[in-house]
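In: Just a sequence and a predicted model for now, questions to come.
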Amino acid sequence: MVVGMVAGEASGDFLGAHLIAALRERVPGLKFVGIGGPKMEGEGLDSWFPMEKLAVRGYVEVLRHFLEIHGIRRKLRRRLLAARPRLFIGIDAPDFNLPLERKLKRAGIPAVHYVSPSLWAWRGGRMSAIAKSVDKMLVLFPFEEPLYRAAGVPVAYVGHPLADLTSDEDGSAAAREQLRLSAERKVIALLPGSRQSEVRYMAPGFVQTAKLIAARQPGALFLVPLVSRETRAIFEEAMYDAGAAELPLTVLFGHARDAIAACDVALVASGTATLEAALARKPMVITYKMAGLTYRMMSRMATLPWVGLPNIIAGEFLVPEILQHEATPENLAQAVLNSLNDPVVNRRLPERLDQIRRLLRRDTAARATETLLPWLQSA
């Protein structure tokens, strides 16, 4: 029995891998085809196209790659229609997956979308398109479920797997031992994103910020976990351009969770990594930069004052957000140092972030699997 599945970036690859493993436990013999990254391939997905081709964010950035992405979707649709999977699961990447899901649904292939587009933050007019594209929506956050129910879209809240995987114990000591770091040294994690396009925007500012922090916080060490050779090359090029070869900075291949657990504070590009830092109960500064036109368009359609997931879930500014033109190295460095050295923040924030973890911990893979089983067990 074939299941189609598409993820467009590292966070979706993580979700997809856990879902594949859970589905295989309940329905042995399933074959998974589509597009995914190394984690999904490690669980047995036959990925027909490189996932990195889809990892583009923002209007201007997508336009630059439109023909290539459109061509991949067209070829993928043909192969899926030929394979006739019992079920298709699109994981996040709504601009790629929703049009594909709509075509497959029209052809009689059930389509489930895993991870809601940010309707609660912007582009709320998409709900009608979603209703025509999916047979069910699996959402990660509790405030999303009533939005779909009100619109008549079948929905299930499944929680977030990162919350399931995060220990209740403080993992700082173990992570530092794993990375061979001193327990006394101040450690700052820099997470500039997973997509090549966003790392190009974020890396120069992150490097300059690290230089300022290093000058003001002697002995600080920086950890930079990156997901691919390509993103590592982009970041190292930014270091070279900034003359930052002497920075006390270690670039890691993967190990994002270890870097977050080991750090005293994180500077994080807005995205799933902010949730990872929140679940680890770490102080952080959230930032983001993108093409100016993209930012102006998104700002006009935004309906919430926050962009970072911890703040959105909490409904308040738990941690600082410094975006676009305000995201100068000086502003970022000062915010990181404030978070690093403020005893009030370090005392109060962990408990507030722990509330987020308790809210999202729902045994996600098992819940999602139960929701999908009727399609996979029917005759």
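Out: Yep, it's here.

In: going forward, measure contacts and count neighbours with C-alpha atoms only.
Out: Fine.

In: Nearest residue to the residue most central in space within the chain in space, please, no chain neighbours.
Out: In the chain, the residue lying closest to the centroid (CA atoms, centre = their mean) is residue 272, at 3.1 Å. Spatial nearest neighbour of residue 272, excluding adjacent residues (CA to CA, 6 or more residues apart in numbering): residue 11 at 6.6 Å.

In: what kind of secondary structure is that neighbour in?
Out: helix (DSSP: H, G, I helix; E, B strand; the rest coil).

In: In space, what's closest to residue 334 - neighbours in sequence excluded?
Out: residue 213 (7.9 Å).

In: Mind giving me the packing neighbours of the helix or strand harbouring that neighbour?
Out: Taking DSSP states H and E as the definition, residue 213 sits inside helix 196-216. Identification of packing neighbours for helix 196-216 by 3 or more CA pairs under 8 Å, 6 or more residues apart in numbering; DSSP states H and E yields helix 229-241, helix 329-341.

In: Mind giving me the packing neighbours of the first one?
Out: Using 3+ CA pairs under 8 Å, 6+ apart, the elements in contact with helix 229-241 are helix 196-216, strand 249-253.

In: Tell me the buried residues in the first one?
Out: If I follow you right, that is helix 196-216. Within helix 196-216, the residues scored as buried using 16 or more other CA atoms under 10 Å are 196-211, 213-214.

In: now the angle between helix 196-216 and the next helix or strand after it, please.
Out: On the C-terminal side of helix 196-216, the closest following helix or strand by DSSP H and E is strand 221-226. Counting by axes from the mean of the first three to the mean of the last three CA atoms, to 10 degrees, strand 221-226 lies at 180 degrees to helix 196-216.

In: neighbouring contacts of the helix holding residue 213?
Out: 55-57, 61, 190, 192-193, 220-222, 230-231, 234-235, 238-239, 242, 244, 247-248, 269, 288-290, 327-330, 332-334, 337 (CA atoms under 8 Å, 6 or more residues apart in numbering).

In: next one: stretch 250-263
Out: 170-176, 178-179, 186-189, 221-229, 232, 266, 276-277, 280, 282.

In: Just the buried ones among these, please.
Out: Buried among the contacts of stretch 250-263 (16+ other CA under 10 Å): 171-172, 175-176, 186-189, 221-228, 232, 266, 276-277, 280, 282.

In: quick one on the thing from earlier: any idea how far residue 371 is from the residue nearest to the centre of the chain?
Out: Between residue 272 and residue 371 the distance is 24 Å, computed by CA to CA, to the nearest Å.

In: Which of the helices or strands spans residue 286?
Out: Per DSSP H and E: strand 284-288 holds residue 286.

In: Tell me the helices and strands packed up against the following helix or strand past that strand.
Out: Once the chain leaves strand 284-288, the next helix or strand it forms, by DSSP H and E, is helix 292-301. Packing contacts for helix 292-301, counted by 3+ CA pairs under 8 Å, 6+ apart, involve helix 59-64.

In: Pasting the second one now:
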Amino acid sequence: MVAGETSGDLLASRLLSGLRPQLPEADFHGIGGARMAEYGFRSDWPMEKLSVRGLFEVLAHYREIKGIQNALRDRLLEEKPAAFIGVDAPDFNFGLEAQLKQAGIPTMHFISPSIWAWRGGRIKKIARAVSHMLVVFPFEEEIYRRAGIPVSYVGYPLAEVIPMEPDVLAARAELQLPANARVVAILPGSRMSELKYNSVAFIEAARVLMQQDASIRFVVPMAGAKQQAYFSELLTNAGLGDVPLQVVSGKSHTVIAAADAVLVASGTATLEVALFKKPMVIGYKMMRASWEILRHMGYQPWVGLPNILAREFLVPELLQDAATPEALAKALSGQLNDEPHRERLHQRFTEMHHLLLRDTAKESADAVLRLIGHKAAA
């Protein structure tokens, strides 16, 4: 198995939670994180080696990442595992899966790339690489069936993990926040590249909001110690070290549950925020050269997963040059203060939660067992 970042580690751990009881003696290894390790997964390389985003950012690490891919490929071709499961990380995993499938090793990919959001030409490449696709959105099944790729809809794993009605007061108590405070969660991303481009604009937006309402509490979860140190360095260099923030190690779900509104980088975290039924502003910045290429590739108007699922702009999206501190702050203020809008969002996000709710651990584990010809235990 290969997961390339924190969200992939969480998704893979849900699959492993269903698979480990069925295959108690199996050796699960590859690249993964701490959550996968809870189920006896052995990571041959640190997952952080693959946590790079953006065309030119990846190029800077290309030699090292390609070296890891080749070494893992050679090891697996010699080992001939019962199956290989790539969890997200499509740029790394599809190339590896194609070579393994050609050698007769069954390959599964968990989480479809956004072929419905960007140019769909990758479907032929996926067909060459993947023996079976696991998808987490119901509309994705038909895309793969039309392309002749075996597919299973397994639900969105976090729809099971996140409660239908989050306990706001318990989350605030855990974070030692006043029960009646106005709380804004800021999630600039878990990758170092995301922190680099989003952190300063996001915290400048917090400072603008704070000037309008000094009572607002801002809480920022960090994926790890390395990310937290880098985040602090970025703010200090930008002259933002004096902005009063509560920076928390991990606990992103607790932070989201405690919030009245969330400023979040585009990605899977946006759907987590929706499952917590929270108003949000989606912001994203990246290296200029990457943006100039990627902005011409989208063929639908939304990038945030909640908006894509809703097929409308439920929440604001402010990307690249539009993601100024003033614009982000203004949009956040609207999410905080428009009560009818907040109630509508709660209803729409509740409907979305029910749509995505399946027994993902069982459904995905059963698909793996069918792929390797192993009968599930009763």
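Out: Yep, that arrived. It should be emphasised that the depicted structure is a prediction, and the values quoted were computed from it without experimental measurement.

In: tm score of chain vs chain?
Out: The TM-score (TM-score structural alignment, normalised by the length of structure 2) is 0.97; 375 aligned residues with a CA RMSD of 1.2 Å.

In: circling back to that earlier point, how near is the residue nearest to residue 272 of structure 1 to residue 345 of structure 1?
Out: For residue 11 of structure 1, the distance to residue 345 of structure 1 - CA to CA - is 28 Å.

In: tell me which strands and helices the strand holding residue 286 of structure 1 is in contact with?
Out: Using 3+ CA pairs under 8 Å, 6+ apart, strand 284-288 of structure 1 sits against strand 265-269, helix 272-279, strand 321-323, helix 329-341.

In: Would you reformat those as JSON lines and include distance to residue 300 of structure 1?
Out: Shown next, in JSON lines, are these (distance: least, CA to CA, whole Å):
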{"stretch": "strand 265-269", "distance to residue 300 of structure 1": "21"}
{"stretch": "helix 272-279", "distance to residue 300 of structure 1": "23"}
{"stretch": "strand 321-323", "distance to residue 300 of structure 1": "15"}
{"stretch": "helix 329-341", "distance to residue 300 of structure 1": "24"}
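
In: Comparing those, which stretch has the densest surroundings?
Out: strand 265-269 (a mean of 27; mean count of other CA atoms under 10 Å).

In: residues in structure 2 matched by that strand, start to end?
Out: Under TM-score structural alignment, the match for strand 265-269 of structure 1 in structure 2 covers residues 261-265.

In: which residues touch the matching stretch?
Out: With CA under 8 Å, 6+ apart, stretch 261-265 of structure 2 has contacts from 183-189, 194, 198, 202, 256, 270, 273, 278-284, 332, 335-336.

In: From the chain's centroid, how far away is that stretch?
Out: Here stretch 261-265 of structure 2 shows a centroid-to-chain-centroid distance of 14 Å under the convention CA atoms, centre = their mean, to the nearest Å.

In: Just give me the mean distance for it relative to structure 1.
Out: Compared with structure 1 after fitting, stretch 261-265 of structure 2 has a mean deviation of 0.1 Å; criterion: mean CA distance after the TM-score superposition for structure 1.

In: one step back: give the aligned range of the strand holding residue 286 of structure 1 in structure 2.
Out: Using TM-score structural alignment, strand 284-288 of structure 1 pairs with 280-284 in structure 2.

In: Stretch 137-154 of structure 1 now?
Out: Counting by TM-score structural alignment, stretch 137-154 of structure 1 corresponds to residues 133-150.

In: Ends of that stretch, what's the gap?
Out: 6 Å.

In: In it, which residues are buried?
Out: 133, 134, 135, 136, 137, 140, 141, 144, 149, 150.

In: and if you look at stretch 79-97 of structure 1?
Out: Buried-residue list, stretch 79-97 of structure 1, by 16+ other CA under 10 Å: 80, 84-94, 96-97.

In: Kindly report the same for stretch 149-169 of structure 1.
Out: Applying 16+ other CA under 10 Å to stretch 149-169 of structure 1 flags 153-164, 166 as buried.

In: same thing with stretch 288-306 of structure 2?
Out: Those would be 291, 298, 302, 303, 304, 305, 306, for stretch 288-306 of structure 2 by 16+ other CA under 10 Å.

In: among those residues, which two are most distant?
Out: 291 and 306 (21.5 Å; CA to CA).

In: that older thread, which one, of the helices and strands packed on strand 284-288 of structure 1, ends up nearest to residue 104 of structure 1?
Out: Across these, closest to residue 104 of structure 1 is helix 272-279 (CA to CA), at 28.0 Å.

In: what's the mean gap between that closest one and the aligned bit of structure 2?
Out: Mean deviation for helix 272-279 of structure 1: 0.6 Å (mean CA distance after the TM-score superposition for structure 1).

In: Which residues does that helix contact?
Out: So helix 272-279 of structure 1 is in contact with 11, 162-163, 166, 191, 193, 257, 260-261, 266, 268, 283-284, 286, 308-310, 353-354, 356-357, going by CA under 8 Å, 6+ apart.

In: between that helix and strand 284-288, what angle do the directions make?
Out: Using the same axes, to 10 degrees: helix 272-279 of structure 1 against strand 284-288 is 170 degrees.

In: give me the element residue 146 of structure 1 is part of.
Out: Judged by DSSP H and E, residue 146 of structure 1 forms part of helix 145-151.

In: Work out the gap between whichever helix or strand comes after that helix and the centre of the chain.
Out: Once the chain leaves helix 145-151 of structure 1, the next helix or strand it forms, by DSSP H and E, is strand 155-157. In terms of CA atoms, centre = their mean, the centre of strand 155-157 of structure 1 is found 19 Å from the chain centre.

In: what's the average distance of strand 155-157 of structure 1 to structure 2?
Out: Looks like 0.7 Å for strand 155-157 of structure 1 (mean CA distance after the TM-score superposition for structure 1).

In: Report all helices and strands that that strand contacts.
Out: strand 136-139, helix 145-151.

In: Contacts only, for the counterpart of residue 56 of structure 2 in structure 1.
Out: Per TM-score structural alignment, the equivalent position to residue 56 of structure 2 in structure 1 is residue 60. By CA under 8 Å, 6+ apart, the contact set of residue 60 of structure 1 is 291, 293, 294.

In: mind checking how far residue 60 of structure 1 is from residue 11 of structure 1?
Out: Distance from residue 60 of structure 1 to residue 11 of structure 1, by CA to CA: 22 Å.
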